[in-house]
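**Q** Fold the stuff below for me.
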Amino acid sequence: MIRSGHTDTFARDNLPPQDQWPEFLFTLPELQYPDRLNCVTEFVDKWVTSGQGDRTAIVSPNETLTYAQLAERINRIANVLTRDLGFVPGNRVLLRSANNPTMIAAYLAVMKAGGVTVATMPLLRAKELSYTVKKAKIKLALCDRKLGDEMEKTKALAPELERAVYWGEGGELEALMNKPGYENFTACDTAIDDVCLIAFTSGTTGEPKGTMHFHRDMLAPCDSYGKYVLQASPDDRFIGSAPLAFTFGLGGHVLFPFRIGATTIQLEKLTPDELLPAIEKYKATVVFTAPTAYRAVTPHVGKHDISSLRKCVSAGEALPKATFEAWKKATGITILDGIGGTEMMHIFIGSPEGQVRGGSTGQPVPGYVAKVVDDNYNEVPRGTIGRLAVKGPTGCRYLDDPRQTKYVQHGWNFPGDTYVQDADGYFWYQARSDDMIISSGYNIAGPEVEEVLLAHPAVAECGVVGAPDPERGHIVKAYIVLRAGHSGDAALTKTLQDYVKNTVAPYKYPRAIEYVASLPRTQTGKLQRFELRKIAEADAEKMAS
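**A** Model (predicted):
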């Protein structure tokens, strides 16, 4: 590795052994980075030094910042860190805030000062925050005053956290930032492979894992996916629903727009109900959100002027073909589906607009390679179900976690997804590998059944898992949230079962359906099927006893 710019060596000391890393590929000329680089100079400072500092960087309900104004705010926070708070390069800093301009400035200030940003979801509680603090050995937090209660509780649970500094409502951070001479800051002389971000996974499979990303990992998604698939322009205005602590959100809110000098729209709250009005109000042109949001807002497209919108990106979970087609019909816009992951930083399979095939995740993003393999790591014939393997300029490095050897095997990243690759090289999602249901010898992908059920007008949301069964091993069980005006009675159950039988192979139909008020989801909106499996297993045990 290149000589580190860190004084505090915790991050580099706790990387996995290099023989457990995936193989990294830097095949594109855009991915040939210099050995020493601080990514913030590329995202913000270069626009100022090139005379484009008056370009609009951030728009929010309360303020608009040019790139020059954002650069100054970043510099002031970086000076506070290094002059007032005892920060040294390599320290981890926990950030806690909804999406807003100061959150972005703090995010980048930690990196510019040579530190490691550890951003957290606004809805996390002290118990969850204390896990992050202890795992990453964090001494300092920067936090929006509005979220201070849980932050203070965290300090009691995690003595490692020595200090929390707040902004907003006359917070301490602003007072320190306003000191004279704090408007300039020279970026720390970091190595391109110094850790600058520890992003914790959203916990869809249990205890969150800390994924460690280098300065080069901030740039690589922009110079691969951003350039070759998204193909946005400097005049675009980005909007999205994902929190900044989620790498999908970080890319959509910050990395992709700032790499090309575009504008990001920051709203602290952006539920599906508020998405279309926000696009209309702020004249957004690029949106990043999850499949559930597209599905929820499609019936309301005609109520709002979203004519400014020109690109739509979906990730976080599989995009049902029915949702893809309904959005296309309602808006005329092709959703750019993609699969990414916290471990991989951002999207690594996804096709540009002219090459999209509805229902397919797409082809590998330029700079990445992917294949479908069997249990012996041999590539399977096209059209055969198997495990997805991928490698490229980004990849998994867990913070001190034995699960590293599960995710990375034989130099490849294994995200845990089951796929089919067709004769044309397109990848078709089947299920998370642990979401495959084996019933009476048949392999059934739970998400495939979900997609069928979601196409029925009575179904608002659904999750499909395998439930233990003494005769079949497992049966397909669906947990369904109904739309208003529908009753979850025996007649509807039969209707839905017949609907599935008439749409896909009959053996895939849900032999059990349970109607629920809501489904378990992560803070980022991903369906937690493992929680549904726990419920199904507990119910099966009760019936057996």
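**Q** Please count neighbours and contacts with C-alpha atoms only from this point.
**A** OK.
**Q** all strands of the stretch 251-400 of the chain, in order?
**A** 263-265, 286-289, 311-314, 335-337, 369-373, 386-391 (DSSP state E, counting those that start in this stretch).
**Q** Export those strands as CSV, with columns for mean neighbour count and distance to L95.
**A** Formatted as CSV, those follow (neighbours: other Cα atoms under 10 Å; distance: least, Cα to Cα, whole Å):
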stretch, mean neighbour count, distance to L95
strand 263-265, 26, 19
strand 286-289, 23, 22
strand 311-314, 22, 26
strand 335-337, 27, 29
strand 369-373, 21, 34
strand 386-391, 24, 30
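**Q** Go through the longest helix along the chain and flag the buried ones.
**A** Scanning the chain for the helix with the most residues, using DSSP state H, yields helix 529-544. Across helix 529-544, burial judged by 16 or more other Cα atoms under 10 Å covers 529-533, 536-537.
**Q** now the end-to-end length of stretch 244-257.
**A** Stretch 244-257 has an end-to-end distance of 14 Å (Cα to Cα, to the nearest Å).
**Q** can you list the residues that contact it?
**A** The contact list for stretch 244-257 (Cα atoms under 8 Å, 6 or more residues apart in numbering) reads 43, 98-99, 104, 118-121, 199, 202, 218-219, 221-222, 226, 234, 236-243, 263-266, 287-288, 315-316, 340-342, 345-346, 524.
**Q** try 6 Å
**A** For stretch 244-257, the external contacting residues (Cα atoms under 6 Å, 6 or more residues apart in numbering) are 119-121, 222, 242-243, 263-264, 288, 342, 345.
**Q** One more, so I can put them side by side:
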Amino acid sequence: FLDEWTAVKNYGGKTLIYGGGAESDIFIAASKFTGAHQPCDTASDDVSLLAFTSGSTGLPKATMHFHRDILTIAETFAKEILQPNETDIFAGSPPIAFTFGLGALVIFPFWAGATSLMLEAAAPPILLKEIATHGVTVLFTAPTAYRAILPLLDETPIPTLRRCVSAGEHLPKSTWEAWHAATGIKIIDGIGATEMLHIFISAADDEIIPGMTGRVVTGFTAKIFDEDFNELPRGEPGLLAVNGPTGCRYLNDARQSNYVKNGWNFTGDIFIQHENDYFQYQSRSDDMIISSGYNVAAPEVENALLTHQAVIESAVVGLPDEERGMIVTAYVVLRPGFIASDELKKELQDHVKSTIVPFKYPRLLHFVETLPKTTTGKLQRFRLKD
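**A** Here you go, the predicted model:
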């Protein structure tokens, strides 16, 4: 990063480095300062932080958030949905450089006067061990981590855990049900965005409907539109648009006009809003597969695959096909003890046919060791398409 920064031209400001021990190290500079520190005079609508998107769909974007936005996500999602208290101990896998982790491990515990357990590395086995060791009560992580922890719970019980939150990637219904059966805890699902700073649709406790993301958090409004900006009736899939006390402000990026239209923030997700006001995730707008004229939502096929005992992770994309336009293609990571074979491939294809509908089954299925993800655990489907 330093090599890239020093290559920047026409910058006249002062650069301080976090750590390293050189003269430019901010800690060294602070230790040598002998004058009086003058607090910066800020307003609620001054920029407080630059948060970068994870790059799950391409080149990351820098989003600008105000001081008031930091309190806003605490007074909305944390207060209404999470409901933490000062006795809670927070932990999770998301880095605090990304807004899911920033809220989970810094803003929310600070706001509640609670404790945050900071982990150098948070792979599922390590995360589980630390939860048990430190009596963690609130956990934030991705769906893949919940699935990876499940088979380890018999050896490492976690009786102190009372709140689990999943975001950053679609939470399959099968994962929610398996976790609830094993722990009795109802995972709080939610959709947020770096552009919006944190979660704006969610539900908790008895308000949770497995397979549904939830309802809008107080203060936010969400609607479903078609590509011509016509609001769609309940029950029809379309583009999710949201507005509220936070919103997208890209730093010097022409893609701002793609995200914000007519005062609405378009997240790039396809949702259905039902008559009960609950929102149900379908797919990313660029992940909807149109095969032989049929719409196939990749997460629906992934969830069907995950209900098979041999599958621990799955990813589904559409690849070009002359006959069908696009062909449903699955990439599958097997659980330990299962061996990739043509017989297992057909078994998985037949399993999808019987679980959802036959025309949505993956005509191509590849066994892989790992799936490409960002540092926050988001699946990078665009890399599979390439």
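**Q** Can you tell me the closest non-neighbouring residue to A199 of the first structure?
**A** T211 (5.2 Å; Cα to Cα, 6 or more residues apart in numbering).
**Q** Beyond the helix or strand in which F27 of the second structure is found, next helix or strand please.
**A** In the assignment (DSSP states H and E), F27 of the second structure maps to helix 26-32. For helix 26-32 of the second structure, the succeeding helix or strand toward the C-terminus, using DSSP H and E, is strand 47-52.
**Q** Of the strands of the stretch 251-400 of the first structure, give the one that comes closest to D434 of the first structure.
**A** Of all the strands of the stretch 251-400 of the first structure, strand 386-391 sits nearest to D434 of the first structure, with 10.8 Å by Cα to Cα.
**Q** okay, the angle between that closest one and strand 369-373?
**A** 150 degrees (axes from the mean of the first three to the mean of the last three Cα atoms, to 10 degrees).
**Q** tell me the average deviation of strand 386-391 of the first structure from the second structure after fitting.
**A** Comparison of strand 386-391 of the first structure with the second structure after fitting gives an average deviation of 0.8 Å (mean Cα distance after the TM-score superposition for the first structure).
**Q** Could you point out the residues of the second structure onto which that strand aligns?
**A** The aligned range for strand 386-391 of the first structure in the second structure is 238-243, by TM-score structural alignment.
**Q** which other residues reach that stretch?
**A** So stretch 238-243 of the second structure is contacted by 220-226, 264-266, 269-271 (Cα under 6 Å, 6+ apart).
**Q** do that again at 7 Å, thanks
**A** Contact with stretch 238-243 of the second structure is made by 220-226, 264-272, as judged by Cα atoms under 7 Å, 6 or more residues apart in numbering.
**Q** Check stretch 336-348 of the first structure too.
**A** Contacts for stretch 336-348 of the first structure (Cα under 7 Å, 6+ apart): 199, 201, 211, 221, 225, 247-248, 312-315, 319, 349-353, 361, 364-365, 368, 394-396.
**Q** A458 of the first structure pairs with which position in the second structure?
**A** A458 of the first structure maps onto A310 in the second structure, by TM-score structural alignment.
**Q** Please disregard the earlier target; I meant L276 of the first structure.
**A** Match for L276 of the first structure (TM-score structural alignment): L128.
**Q** Give me the distance between the closest residue to that match other than its chain neighbours and L334 of the second structure.
**A** Closest residue in space to L128 of the second structure, ignoring its immediate chain neighbours: I149 at 6.8 Å, by Cα to Cα, 6+ apart. Relative to L334 of the second structure, I149 of the second structure is positioned 15 Å away (Cα to Cα).
**Q** ditto for S283 of the second structure
**A** Taken as Cα to Cα, the span from S283 of the second structure to L334 of the second structure is 23 Å.
**Q** Which residue ranges of the second structure form helices?
**A** 2-6, 26-32, 67-73, 99-102, 108-112, 124-134, 143-149, 173-183, 256-259, 298-306, 342-355, 381-385.
**Q** quick check: the fourth one aligns to which part of the first structure?
**A** Using TM-score structural alignment, helix 99-102 of the second structure corresponds to residues 247-250 of the first structure.
**Q** mean distance, that stretch to its aligned residues in the second structure?
**A** Using mean Cα distance after the TM-score superposition for the first structure, the mean distance for stretch 247-250 of the first structure is 0.2 Å.
**Q** now that stretch: how far from the chain's centre is it?
**A** 5 Å (Cα atoms, centre = their mean, to the nearest Å).
**Q** what comes into contact with stretch 125-136 of the second structure?
**A** 89-91, 149, 157-158, 160-161.
**Q** what sits against V481 of the first structure?
**A** 459-462, 515-518.
**Q** if I line the two up, what does it land on in the second structure?
**A** Going residue by residue (TM-score structural alignment), V481 of the first structure aligns to V333.
**Q** need the contact list for the residue lying closest to its match once chain neighbours are set aside.
**A** Residue nearest to V333 of the second structure in three dimensions, not counting chain neighbours: E313, with 5.0 Å by Cα to Cα, 6+ apart. Counting by Cα under 7 Å, 6+ apart, E313 of the second structure touches 306, 332-333.
**Q** and with 10 Å instead?
**A** The contact partners of E313 of the second structure, taken as Cα atoms under 10 Å, 6 or more residues apart in numbering, are 143-144, 147-148, 302-303, 305-306, 331-335, 368-371.
**Q** buried subset of those?
**A** Here, 16+ other Cα under 10 Å leaves 143-144, 147-148, 302-303, 305-306, 331-334, 371 buried among the contacts of E313 of the second structure.
**Q** Would you reformat those as TSV and include distance to I187 of the second structure?
**A** Below are these laid out as TSV (distance: Cα to Cα, whole Å):
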residue	distance to I187 of the second structure
P143	10
T144	13
R147	12
A148	15
E302	19
N303	16
L305	20
L306	17
Y331	26
V332	24
V333	23
L334	24
L371	23
